[in-house]
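**Student:** pasting a predicted model and its sequence here:
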Amino acid sequence: MTLRVLALAGGLALAGVGPALAADMILHGGPIYTGDAKVEALAVKGGKVAFAGSLAEARKAAPGAQDVDLKGATALPGLVDAHAHLMGIGFRELTLNLEGSASIVELQARLKAWNAAHPGTEPLSGRGWIETHWPEKRFPTRADLDAVVPDRPVVLTRADGHALVANSKMLALAGVTRDTATPTGGQILKDAAGEPTGMLVDNAKALVSAKVPPPTEAQMREAARLAVNLYAARGWTGMHNVSVAAKDVAILRDMAAAGTLPIRVDNFMDLKEAGEVLAKGPYADPTGLVRVDGVKLYMDGALGSRGAALLAPYSDADGAGLILTPPDVISGALDKARAVHAQIAIHAIGDRGNRMVLDAYEKAFNDNPAGLAAARWRIEHAQVLSPEDKPRFAKLGVIASMQPSHAIGDLFFAPARLGEARLKEAYAWRDLWDSGAHMAAGTDAPVEKGDPLIEFYAATYRHDLKGYAGADWGLDETLTRPQALAMLTKGSAYAVFRDKDLGDLAPGKAADISVFSADLMTVPFAEIPAAHAVMTIVGGRIVYDARGK
C-alpha cells in the first residue's frame, strides 16, 4: 500500500503517515532504551517485542525479519501523551491560530488578515493567545477586536481554554449586557463603567460559545485526521484524549476500522457525554486502538485567568478562584464510576481545587480505602499543592497527571499570581516522585504545542525554550532523564491500565516505539527541543517514517 504524504497548515510535511501492516523487524544501529536497560538490538514479531539484547541474538529470535538500521537515531518505548484534547489539536490547524501572538497589536493583525482571507457573516473563531508576555500587560477587550472586525461576531479563546474575548457583535448576538447574570463558576469581566469588557472566564464562556455554529461532520473528521497524523509525526504512539464527545469516539472508531488511525487513543468523556461508560464501564473498539476509560470533570479553572481555586486569595488580585462543578455533581459521578469500575480524571490546578478532589476521592472510598488505589483515579494538572496534600497522592494511590511544559510557560506569570511561598509548592514533580506517587506526563495540547521533546526538556531542565530560568523557577523540582522517560511511558500506561502491554520494551509487550534523531538520554539539554521524530511504530506498524528525509 502506498503511504500518503500529508501537508498540514504551517508548512509541516508529514511523511509516511497512513495505514500499514505490522511487520517482523530487527532494530539496530543506534541507542535503544527499553525503559529498564540500553540494548544493541530489538526484535519484533507479530506486533510484539520478541527480544531485546545483542544483535546476534535478536536475529536468531526473528529469522527473516525486516532489517531496520537506525543509522544513529535513538529508539525509546512508545511515548504517550497522558493529557490532550484531540479535536482541539485538529481544529487549531483549521481555525485562526493565535499561538505566539506577541501583543494585542499582533493579535489584531492576525485577526484582520484571517477575516480578509475567510469572508462571511458567520461567527469567526480562534484560539491560542496568552497575554502574560504582552507589552500591554492586560487582557484583550471587545474594543480591541471591534477596531479590526466590527461587523462580524468574533470569539477568541485564551491558550488555556478557560477564558475568551468576544467583540461587541458577538456579545450582542449572545445577549450579554451589563445586566447579564454571572453563571456559577464563571466571571464576566467589566470595565469601570460596569460594561462587559468582552472577557468571559470559565463557565461564563458558554454565554457566547453556544452561539457559535457547531462544526460539520466533515470538519470534525478532518480535525481528527490532522490531529492523529500530527501526533504520529511527532513521535507519539498514543494519547489520553480528555473532555471527549461521543461523536469524537465514533469518528475514531471509524478511522480504526478503516486502518487510518495511526496511534492508540484512550478517551475520558465529558460528563454530559459519559452516559455509556457510566452505565457499563470501560470499553474498546474491535481493534483495541480506541478505548473509553472513564470520565473527565473540572473542579476549578486555570491559573492564568485566575480561575484556579486557591486556599488564600491571589497575590495580584482579589478573589481566590472558581469552583466549576458543584460538589454534589462530582460525588454523584464518582459513585456511578465506582459501581462500574470506570476511571475518573478531574482537572484541578489550585491548592484548594486539588484538596477538594483528594477529599472527594477519599470520601468515595471511605468504606474501602484500598479500592481507591486499585481504581487508578487521576488528578489532571495537580499544579499547586499545599505541603500537607502532597503526600496524599501516594497514600491514597491517586495518579498525578501533569504537564511539564506548563512550568516553563506559567512561571512567567505564576510568581505574581501565587507569591513566593505558594510558588515553591507548585509544579512539584520531584516532590511527588520522591513521595512515591504514580505520575504520568502529558501536554494539554492545544494549550501547549503537543511536542514530546518539549515535555522531556521541561521535565529535566525546567528552563524556557530560550534557556532562561528565573530566580523562582523551582529548579530543584526537575526530574532525571530516566524519571522523565518513565512519566511519558510507564506512567502513561499505568494511568489507563495498559501497563501489562505498554510502557516499556520488555519481551511480550506491544512493539510501540518512538525513534528520535537525538539521544534524549545523553545529549545536552539545549539540543533536545531541536531534535525530531524519525520513525513511529505502533504495534509493529510503521505509522510514520522520515528516514532519509
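**Tutor:** Everything's here; your move. Keep in mind it's a predicted model, so treat the numbers as computed, not measured. Residues are numbered from 1 along each chain as shown.

**Student:** only C-alpha atoms for contact and neighbour calcs from this point on.
**Tutor:** OK.

**Student:** what's the spacing between Leu385 and Ser305?
**Tutor:** Between Leu385 and Ser305 the computed distance is 18 Å (Cα to Cα, to the nearest Å).

**Student:** who has more neighbours, these two?
**Tutor:** Neighbours were counted for Leu385 and for Ser305 using other Cα atoms under 10 Å; Leu385 has more, 26 against 22.

**Student:** the more buried one is in contact with Gly350, isn't it?
**Tutor:** Yes: Leu385 lies in contact with Gly350 (Cα atoms under 8 Å); the separation is 7.0 Å.

**Student:** residue contacts, Ile346?
**Tutor:** Remark: with contacts taken as Cα atoms under 8 Å, 6 or more residues apart in numbering, Ile346 is in contact with 296-299, 357, 378-380.

**Student:** check the offset of stretch 471-486 from the chain's centre.
**Tutor:** Between the mean C-alpha point of stretch 471-486 and the mean C-alpha point of its chain there is a distance of 19 Å (Cα atoms, centre = their mean, to the nearest Å).

**Student:** quick one: buried residues of the helix or strand harbouring Ala113?
**Tutor:** Assigned by DSSP states H and E, Ala113 falls within helix 104-117. When burial is assessed from 16 or more other Cα atoms under 10 Å, helix 104-117 yields the following buried residues: 104, 107-108, 110-112, 114-115.

**Student:** try stretch 480-489
**Tutor:** 481, 483-489.

**Student:** in JSON lines: those, plus secondary structure and distance to Ala245.
**Tutor:** Output for those, formatted as JSON lines (DSSP: H, G, I helix; E, B strand; the rest coil; distance: Cα to Cα, whole Å):
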{"residue": "Arg481", "secondary structure": "helix", "distance to Ala245": "35"}
{"residue": "Gln483", "secondary structure": "helix", "distance to Ala245": "33"}
{"residue": "Ala484", "secondary structure": "helix", "distance to Ala245": "30"}
{"residue": "Leu485", "secondary structure": "helix", "distance to Ala245": "30"}
{"residue": "Ala486", "secondary structure": "helix", "distance to Ala245": "29"}
{"residue": "Met487", "secondary structure": "helix", "distance to Ala245": "27"}
{"residue": "Leu488", "secondary structure": "helix", "distance to Ala245": "25"}
{"residue": "Thr489", "secondary structure": "coil", "distance to Ala245": "26"}
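
**Student:** dropping in the other structure now:
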Amino acid sequence: MIKPHLFSAISLLFISTQLMAQTTLVKNVKGYTFIDNSLTKFSAISFTDDTIDKIYSPEEVLPNSNDLNVIDGQGQTMLPGLIDAHGHVIGYGHSLLRVDLADTSSERDAVNRTISYNKDIPTMSWVLGRGWNQEQWSNNTYPTAKSLDEVFPNKPVWLRRVDGHAGWANTKAMALAGITAATKSPAGGEIIKDQSGQPTGVFIDNAMALITDSVTQPSPIEDKIALKRALQSLASLGLTSVHDAGIEQKDIALYKTLASEGNMIIRINGMLYLPSTNWQQQLQQGPYRTLDDMYTFNSVKIQADGALGSRGASLINDYSDHSGHKGLLLHDKKSLQHYIEFAMNAGFQVNTHAIGDNANKLILDVYQLAIKQSDSKALRHRIEHAQVLRLEDIPRFSSLNVIASMQATHATSDKNMAVSRLGEKRILGAYAWRKLLESNAIIAAGSDFPVESPNPFFGLHASITRQDHKSLPVGGWYADQKMTRAEALKSFTLDAAYAGHQEKLIGSLEPGKKADFILLNDDLFNMPENQIWRSQVSETWVAGKRVFSAKDVSAVK
C-alpha cells in the first residue's frame, strides 16, 4: 500500500515528467529546405515540442539518447509544410457539404449531378453548389434556369460558377428574390437577360447578391462543422498554413473559438473582408494572433474587379472577344482609396484582388500614394491574383514592396480562353511569373480554393510545367514564364510565409522555427515533372504534432 505522502510525491513526479519537453528525431529522410534563400538538403531533423532544434546533413552523426523519440522516415521526402497564400477556408468547408460541379462536361451533366446531390441531402431548404464552367462545355454558353426548372420546379437552386464571379439560379430562386424582367442590373454587376428581356438565370459579380441575400445562411454550428472539415481536408493535402482570403467578424470569432479549444490543426492567417459589417471597429482593435501562432489576423482583403472567365475583370481596352466591353470595377476609386488608406493607417497589410490590367494599374496607383502617406511600405501590401499586367507595371511590385499573390493553376485552367479574351499582345503580361521574378518581385503561391483544387501539388506542377494534367500544351503554355522546381517550392513555403509576415516562424525547416513539415514518397526534385501533380502526402506535421497520416485513413477505410 502506498502511503498518502508518497502518492502525492509520485503524482508530482508524474506531472513534472509530463510537462518536460519531448525531443523527437526524424531520421532517414530526403529532406529539402531553404537556408539563406538557397535550397539545402538534409537527412534528419530534431525538434522539441513545436520548435526545431537542428537539421542534420548526411555526413553528420545523429544523437543517440534514450530520451529521444526516434522516428524512421524510411527514405521518404521531407519538405517544409506547404502554405497556400490565397484560399477560402470556410467557403471550402461548405463546398465539401455542397454539390461539386467541377469538371462537368455540359449543362445537362451539371443538372444531373445536382439531382444526385439532392437525393443524398433532401432535407436542405436550398440546393447549393459550385464549380460549373461554361468554357469547358462544348457549346461554351451560359446555362439557363429552364434546365433546372424541369427537375426543381418548387425548390430554389443556386449554383456558383467555378471562379465565384457568376451564379446560376432556377426560377424558384429568382421568384424568392423578387427578380423580374423589370429588375435592373446593379452597379458592378449584370443580370443576363434573353432577347425578350427575361432573366436567363445567370447573375454576374455584384448582381449575385440579388440571389444570395435570399439564401438561408448557415448556422454557427454549420459553419463550425464546415471549418473543421476544411482544416482536416487541407492537412491531408500537405497544407500546414493557409491565408484565408476574405473573412468577416463572425469568422474571426469562430477561429478564436476553435483555437481556444485546441482544434486548429493547421495555421490560418485571416484577411478581413472590406467592406463588411463593423469593419472599421474591428480594424481599430489592431492585429491579433494566438499565443501558439495557430491563428493570425493582420491583413484585409478588398476586391477591385471580377474574373476573366466571366469577363468581369477590368481591362483598359475592350475584351478581344467582346467589343465594347471592358469588364467591371466593383468599387469606385474614391471607395477603394478609403478602404485602403483606413486599413494601412490602422497598421494592417492590404491585400487587393485585381485581375484585369486596369484593376492592377489602379490598385498600384492607389497603393503608391497610400503607402507614402501611411509610411507602410514595410507592411508588404499585396495584390491578389495580379493576373493581367501591363508590362510597364511589372517593376512597380518590387519598387513598392508589393507582393504578387498568384495562383499557378489559374494559368493552366484559363489557357483555353485567356488569349481569346486578351489577344496576342496583352497575354504577354498575363500569368507572367518569370517576368515578375526577374523584376525582383516576391510571388506568394496559392490556389484560390474552392475556385481551384486546394491540392498544392497541382500548383507546383503548373508552376514548373505550365501544362495541364494531360501534359498539354507540349512544352508548356508560354513556357518562357515557367518557374524552376526550387522557385516553385519557395513560392509555396518561404515566400508565402513572408507574404504573411511569418518567415521567421514557418516556411523553412531551420533551428528556432516551428516544426511544420510533410512526408511523401515522391522526390519533388528528381521525379518526372509531368507526375508532380500526382504526389500524395503520407504525413503532415504542424507544431511538432502529426495531424494527418495516410496510414490512419487507410486503416479507417
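**Tutor:** Sure, I can see it. These numbers come from a predicted model, not from an experiment.

**Student:** TM between them?
**Tutor:** Here the superposed chains carry a TM-score of 0.92, computed using TM-score structural alignment, normalised by the length of structure 1; 527 aligned residues with a Cα RMSD of 1.9 Å.

**Student:** which members of the contacts of Ile346 of structure 1 occur in strands, if any?
**Tutor:** 296-298, 378-380 (DSSP state E).

**Student:** number of nearby residues for Asp146 of structure 1?
**Tutor:** Burial of Asp146 of structure 1 is recorded as 18 neighbouring residues (other Cα under 10 Å).

**Student:** ok, now how distant is it from Ser305 of structure 1?
**Tutor:** Counting by Cα to Cα - Asp146 of structure 1 and Ser305 of structure 1 are separated by 22 Å.

**Student:** which elements pack onto the helix holding Ala113 of structure 1?
**Tutor:** Helix 104-117 of structure 1 is packed against helix 142-146, with contacts defined by 3 or more Cα pairs under 8 Å, 6 or more residues apart in numbering; DSSP states H and E.

**Student:** the helix it packs on vs structure 2, mean deviation?
**Tutor:** Its aligned residues in structure 2 lie a mean 1.4 Å from helix 142-146 of structure 1 after superposition (mean Cα distance after the TM-score superposition for structure 1).

**Student:** what's the matching range in structure 2 for that helix?
**Tutor:** Against structure 2, the aligned range for helix 142-146 of structure 1 is residues 145-149 (TM-score structural alignment).

**Student:** quick one: the strands in the stretch 251-400 of structure 2?
**Tutor:** 267-274, 288-289, 295-303, 349-354, 382-385 (DSSP state E, counting those that start in this stretch).

**Student:** doesn't Pro528 make contact with Ser471 of structure 2?
**Tutor:** No: the pair Ser471 of structure 2 and Pro528 fails to qualify as a contact (Cα under 8 Å) at a distance of 11.5 Å.

**Student:** between the two, point out the one with more neighbours.
**Tutor:** Between Ser471 of structure 2 and Pro528, counted using other Cα under 10 Å, Ser471 has the larger neighbour count: 15 against 10.

**Student:** to which residue of structure 1 is that one aligned?
**Tutor:** So Ser471 of structure 2 corresponds to Gly467, using TM-score structural alignment.

**Student:** could you look up the SS state of the nearest residue in space to its match that is not next to it in sequence?
**Tutor:** Counting by Cα to Cα, 6 or more residues apart in numbering, Ala526 is the residue found nearest to Gly467 of structure 1 once chain neighbours are left out, at 7.3 Å. Reducing the assignment to helix, strand or coil with DSSP: H, G, I helix; E, B strand; the rest coil, the entry for Ala526 of structure 1 is helix.

**Student:** got the strands of the stretch 251-400 of structure 2 as a markdown table, with distance to Ser399 of structure 2 columns?
**Tutor:** Putting those into a markdown table (distance: least, Cα to Cα, whole Å) gives the following:
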| stretch | distance to Ser399 of structure 2 |
| --- | --- |
| strand 267-274 | 24 |
| strand 288-289 | 28 |
| strand 295-303 | 21 |
| strand 349-354 | 16 |
| strand 382-385 | 13 |
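
**Student:** which one of the ones you listed lies nearest to Arg160 of structure 2?
**Tutor:** Each of those has some distance to Arg160 of structure 2 by Cα to Cα; the shortest is strand 295-303, at 17.5 Å.

**Student:** residues in structure 1 aligned with the closest one?
**Tutor:** Strand 295-303 of structure 2 maps onto residues 290-298 of structure 1, going by TM-score structural alignment.

**Student:** roughly how far does the counterpart of Ala233 of structure 1 in structure 2 sit from Gly81 of structure 2?
**Tutor:** Counting by TM-score structural alignment, Ala233 of structure 1 corresponds to Ser236 in structure 2. As for Ser236 of structure 2, its distance to Gly81 of structure 2 is 12 Å (criterion: Cα to Cα).

**Student:** show me which of those two is the more surrounded one.
**Tutor:** Gly81 (27 against 22).

**Student:** what do we get in structure 1 for that one?
**Tutor:** Match for Gly81 of structure 2 (TM-score structural alignment): Gly78.

**Student:** now swap in Val350 of structure 2 and tell me
**Tutor:** Applying TM-score structural alignment, one finds that Val350 of structure 2 aligns to Ile344 in structure 1.

**Student:** identify the residues contacting that match.
**Tutor:** Ile344 of structure 1 makes contact with 268, 294-297, 334, 337, 377-378 under the criterion Cα under 8 Å, 6+ apart.

**Student:** which of those residues remain contacts when I look at structure 2?
**Tutor:** Contacts conserved in structure 2 for the contacts of Ile344 of structure 1, counting by both residues aligned by TM-score structural alignment, their matches' Cα atoms under 8 Å: 294-297, 334, 337, 377-378.
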